[in-house]
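Colleague: heads up, no residue letters with this:
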């Protein structure tokens, strides 16, 4: 029996993190779809996100997940950091939940880890393990 045919398996929830972020931010900025879409331009490539795509996203219709250029365009329109949109898009479209909790500093470290060679990451993890308190000693 395939996992998707398993009657005991919980149904997957419809994820809306990205749509909710865009809709909420547009309301916070007190902007209609048209002015928001007009500002949805990637400052690097000039790629635009259309009003229709934003409408479909916000109304729960099926959309093609945005590429990084489109995320930068929406970040510009929403006046939010690109990373905020990347986390929400990853959660909604790919089921990847962002790093939750921790300080902003810890999140910044995690984002930089992929730029460190694997051998150095292993050594760094060993160092962190030697410095961190065991779970049972945390306050």
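Modeller: Yep, that arrived. This structure is a prediction, so every number in the text was calculated from the model and none was measured.

Colleague: CA only for contacts and neighbour counts going forward, please
Modeller: OK.

Colleague: burial count for residue 127?
Modeller: Residues within reach of residue 127, counting by other Cα atoms under 10 Å, total 11.

Colleague: apologies, that question was intended for residue 89.
Modeller: By the criterion of other Cα under 10 Å, residue 89 has 25 neighbours.

Colleague: and here's the other structure:
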């Protein structure tokens, strides 16, 4: 039996990053839920994400966290970069925010980055930039 990831409400507020991204992007593309479902098909032509799951996601009802194949199918269907869906899913299901370096080559996963002060965010950005510019061993 599959269970949902439970969040400790004392430490994590509910997040709807993936739900909102999917709903907003579907509206931009002017797709029905059925059309979105049909765009998530696998190589055999079967939908990777069913209509009911998409509906629950968009209406902020409990859903099982999406796995990589589902996020990839959704990224293709919504014509968005996979990383954007991955970041939104991490935020919604795990309370983790992605912080990127200026060039986009380095990323840190940080719990509740919104609670950081501007100075702490700047320090994090400098740390990422430092990793980017340091020589990499092979």
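Modeller: Structure received. Computed from a predicted model, the values in this text were never measured in an experiment.

Colleague: TM-score for these two?
Modeller: For this chain pair, the superposition-based TM-score is 0.65 by TM-score structural alignment, normalised by the length of the second structure; 106 aligned residues with a Cα RMSD of 3.0 Å.

Colleague: now do the contacts for the residue nearest to the spatial centre of the second structure.
Modeller: Centroid check for the second structure by Cα atoms, centre = their mean gives residue 88 as the closest residue, at 2.2 Å. With contact taken as Cα atoms under 8 Å, 6 or more residues apart in numbering, residue 88 of the second structure is in contact with 17, 18, 21.

Colleague: trace the first one over to the first structure, please.
Modeller: Under the alignment defined by TM-score structural alignment, residue 17 of the second structure corresponds to residue 17 in the first structure.

Colleague: and the residue nearest to the centre of the second structure, what pairs with it in the first structure?
Modeller: That one, residue 88 of the second structure, aligns with residue 88 by TM-score structural alignment.

Colleague: my reading is that its match is in a strand; is that accurate?
Modeller: No. Counting by DSSP: H, G, I helix; E, B strand; the rest coil, residue 88 of the first structure is not part of a strand but helix.

Colleague: tell me the spacing between it and residue 46 of the first structure.
Modeller: Going from residue 88 of the first structure to residue 46 of the first structure by Cα to Cα, to the nearest Å gives 22 Å.

Colleague: now do residue 92 of the first structure
Modeller: Distance from residue 92 of the first structure to residue 46 of the first structure, by Cα to Cα: 25 Å.

Colleague: what about residue 14 of the first structure, how many neighbours?
Modeller: Residue 14 of the first structure - counted by other Cα under 10 Å - has 10 other residues nearby.

Colleague: which secondary structure element contains residue 49 of the second structure?
Modeller: Of the helices and strands defined by DSSP states H and E, none includes residue 49 of the second structure.

Colleague: could you give the number of residues near it?
Modeller: Residue 49 of the second structure is flanked by 21 other residues according to other Cα under 10 Å.

Colleague: please identify the residue in the first structure that aligns with it.
Modeller: So residue 49 of the second structure corresponds to residue 49, using TM-score structural alignment.

Colleague: OK, contacts around the closest residue to its match other than its chain neighbours?
Modeller: Closest residue in space to residue 49 of the first structure, ignoring its immediate chain neighbours: residue 40 at 5.6 Å, by Cα to Cα, 6 or more residues apart in numbering. The contact partners of residue 40 of the first structure, by Cα under 8 Å, 6+ apart, come to 48, 49, 50, 70, 73, 74, 75, 76, 77.

Colleague: now do the contacts for the fourth one.
Modeller: Right, residue 70 of the first structure. Counting by Cα under 8 Å, 6+ apart, residue 70 of the first structure has contacts 40, 41, 42, 47, 48, 49.

Colleague: residue 65 of the first structure: which of these is nearest?
Modeller: Closest approach to residue 65 of the first structure among the contacts of residue 70 of the first structure (Cα to Cα): residue 49, at 11.7 Å.

Colleague: you'd agree residue 82 of the second structure is up against residue 68?
Modeller: No. At 9.2 Å, residue 82 of the second structure does not count as touching residue 68 under the criterion of Cα atoms under 8 Å.

Colleague: what sits up against stretch 102-113 of the second structure?
Modeller: 95-101, 121, 125, 128-129, 131-132.
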